[in-house]
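# Need the 3D shape of this:
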Amino acid sequence: MKLIPRSQWGARAYRMPNGATPYSRPRRGVKLHYLGTAYADRPHDKCDDYVRQIQAQHMDGNGWSDIGYSFVVCTHGYVYEGRGLHRRNSANGNTTLNEQDYAVLLMAGSSGLTKPTNDQLNGARDAIEYCREKGPAGTWIGGHRDGYATSCPGDVIYAWIKAGAPRPAAPTPAAPKPSTEAEMKLSDHIKLGDWIPKYWPNDKGLQDRQIPVDVALGSGYAHSRKSAENTVAILTELKALRTEVAQLRAAITKES
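Now for the predicted structure:
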């Protein structure tokens, strides 16, 4: 889980003297929420500021002791610690509901970005499992609208909840691309020079003077024998040049 603690996102301190009410009893489960207003996605380095805005609205606008949610999940899959574990939230509707379940907000809206990203759904699952393990919380998962008159968390998130709040399926690997004719021709056989039997008479792999070669990558034979082949070619040219020089000298001597 990519957890961002309160100190890291710059949370304000709980309003005193009471602060966010401690509540360590087991919870039934987790309720999910959305923003209920328009929301535009943003780079992750802007998410901290948005969570601070939510906290300011809850404390200064609603008069609450802190941000109302237990955890907040951004579209990038990071889980922001709100009130966290073992404290009563203020987001579920009333004291009974706030003590009954943890409250997890997905940063998605009623317009703009309405469909959570796969990273966000994975982050929500991380938060749910964290509440279950550390809360403790039971296995129940619901929406804010369950037991309270509201449209929250919106139809998209609520449908995901009713489907069991599954983690998104991993992307299916792309099928191998069929080889094109041009690519297939990269695999070929190369016929080597007549010098092969002379220099490697016992190499059974070269008896027909042909080797398989990936033209793009080369071959073991090509790399290991290239230097020798070049050397033989140079010696052959040098021998021919010496013959021509000898013939030229003989012709000059004859004329003189």
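
# make it CA atoms for all contacts and neighbour counts henceforth
Fine.

# Roughly how far does residue 4 sit from residue 247?
As judged by C-alpha to C-alpha, to the nearest Å, residue 4 and residue 247 stand 89 Å apart.

# With residue 9 instead?
91 Å.

# Comparing those two, which residue is more hemmed in?
residue 9 (17 against 12; other C-alpha atoms under 10 Å).

# The more buried one against residue 48, yeah?
Yes: contact criterion C-alpha atoms under 8 Å: residue 9 and residue 48 qualify, at 5.3 Å.

# Residue 199: what's it in contact with?
Contact analysis of residue 199 by C-alpha atoms under 8 Å, 6 or more residues apart in numbering lists nothing.

# another one to check against the first:
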Amino acid sequence: MKLVTRAALGWPPSAAPLQSTTSGVKIHYEGTPVSTRLLTDHDACIAEWKAIRASHLANTAENYSDVAYNYAACPHGYLLEGRGIGRRTGANGNQELNRAHYAIVGLVGSSGLTEPTDAMLHAIRDGIELLRQNGAGPEIKGHRDGFATACPGGPLYAWVQRGAPRPGTTTPPPEQEDDMDPVDVWAYKGTGETRDAYWYQRDTNTLARQARDETRALAARVDDLETTGLTAAQAEQIAELVADKLAARLTD
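A predicted model of the protein is given here:
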């Protein structure tokens, strides 16, 4: 981990409210144009982070107690300390939305620098793991999962939806895996709730596993019936009826 502390940034201890635990971490982006100069000039990353804090502290309408995020991640793989460990996020952390998750912002924006580098994603993972060691729960979400916003932007949100894996891996870390079995996945019939793609897939695979297990159990019962005198043709007819009923349940 390449951590740049508040002391190294020349900042005093954070005045943000204390909070020892959360459900997890939300990922953010700047939401404004970000210069591609950050890709080649780490000093520009530090200047960007200091400018974000200055703009938040200058916001007299919301009266920020500090920069809004616990950490930032730059394109060079540095984790930049903001509010730090055990501090509530947002302006003053007085909204329920702020209490649910700690916050990490990737230094990418709506134009210019929009794609996180692999090094930035590693730094975000470093921040998530550091926060988990200090009270954060297992959830990894995007800002848009709790609020009507484009944040954290398309590229970062797509990564979050994949489970926020470290670059070079194809699966999410263990706490995000679903223990999926190689079963067919049927189309999820939504209930009108606003939920992200990760949870749709999770519900779908849970349903598929339950249907598979029920099918196996019913097949075993058919085998038992066959041994007590049921003909093969009768057993096959029962199996077809069971399959039809399961298919009807999955398409309701």
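
# Off-centre distance for the lengthiest helix in the first structure?
Counting by DSSP state H, the longest helix found in the first structure is helix 220-255. With C-alpha atoms, centre = their mean, to the nearest Å as the basis, helix 220-255 of the first structure stands 60 Å off its chain's centre.

# packing partners for that helix?
Here helix 220-255 of the first structure touches no other helix or strand, going by 3 or more C-alpha pairs under 8 Å, 6 or more residues apart in numbering; DSSP states H and E.

# in it, what counts as buried?
By 16 or more other C-alpha atoms under 10 Å, the buried positions in helix 220-255 of the first structure come out as 222, 229.

# Next: stretch 25-37 of the second structure.
25, 26, 27, 28, 29, 30, 31, 34, 35, 36.

# How about the contacts made by the first one?
If I follow you right, that is residue 25 of the second structure. Contacts of residue 25 of the second structure (C-alpha under 8 Å, 6+ apart): 101, 102, 103, 104, 128, 131, 136, 137, 138, 139, 140, 141.

# how about it, what's its match in the first structure?
Mapped onto the first structure by TM-score structural alignment, residue 25 of the second structure lines up with residue 30.

# Tell me the secondary structure of its match, please.
Secondary structure for residue 30 of the first structure, judged by DSSP: H, G, I helix; E, B strand; the rest coil, is strand.

# so what's the most centrally placed residue in the first structure up against?
The residue lying closest to the centre of the first structure (C-alpha atoms, centre = their mean) is residue 119, at 9.0 Å. Residues in contact with residue 119 of the first structure (C-alpha under 8 Å, 6+ apart) are 75, 76, 77.

# out of those residues, who's nearest residue 235 of the first structure?
residue 76 (66.6 Å; C-alpha to C-alpha).

# Count residues in the vicinity of that closest one, would you?
Neighbours of residue 76 of the first structure (other C-alpha under 10 Å): 21.

# what are the ranges of the strands in the second structure?
Ranges of strands in the second structure, per DSSP state E, are 2-4, 22-28, 71-73, 78-81, 101-106, 136-142.

# could these go into TSV alongside distance to residue 214 of the second structure?
Formatted as TSV, the strands of the second structure follow (distance: least, C-alpha to C-alpha, whole Å):
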stretch	distance to residue 214 of the second structure
strand 2-4	50
strand 22-28	33
strand 71-73	47
strand 78-81	48
strand 101-106	38
strand 136-142	31
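
# right, and these - which one's nearest residue 113 of the second structure?
Of the strands of the second structure, nearest to residue 113 of the second structure by C-alpha to C-alpha is strand 101-106, at 10.6 Å.

# elements contacting the closest one?
Helices and strands in packing contact with strand 101-106 of the second structure are listed as strand 22-28, strand 71-73, helix 118-132; criterion 3+ C-alpha pairs under 8 Å, 6+ apart.

# JSON lines please, covering those and showing distance to residue 53 of the second structure.
As requested, those are exported to JSON lines (distance: least, C-alpha to C-alpha, whole Å):
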{"stretch": "strand 22-28", "distance to residue 53 of the second structure": "15"}
{"stretch": "strand 71-73", "distance to residue 53 of the second structure": "11"}
{"stretch": "helix 118-132", "distance to residue 53 of the second structure": "18"}
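
# What range does stretch 219-235 of the second structure cover in the first structure?
Residue span in the first structure matched to stretch 219-235 of the second structure, by TM-score structural alignment: none.

# cool, and stretch 118-130 of the second structure?
Stretch 118-130 of the second structure maps onto residues 118-130 of the first structure, going by TM-score structural alignment.

# got the buried residues for the matching stretch?
118, 119, 120, 121, 122, 123, 124, 125, 126, 127, 128, 129.

# Superposed on the second structure, what's the mean shift for that stretch?
In the superposition against the second structure, stretch 118-130 of the first structure averages 0.5 Å from its aligned positions (mean C-alpha distance after the TM-score superposition for the first structure).

# dump the residue contacts of residue 125 of the first structure.
Contacts of residue 125 of the first structure (C-alpha under 8 Å, 6+ apart): 165, 166, 167.

# Alright, calling it a day.
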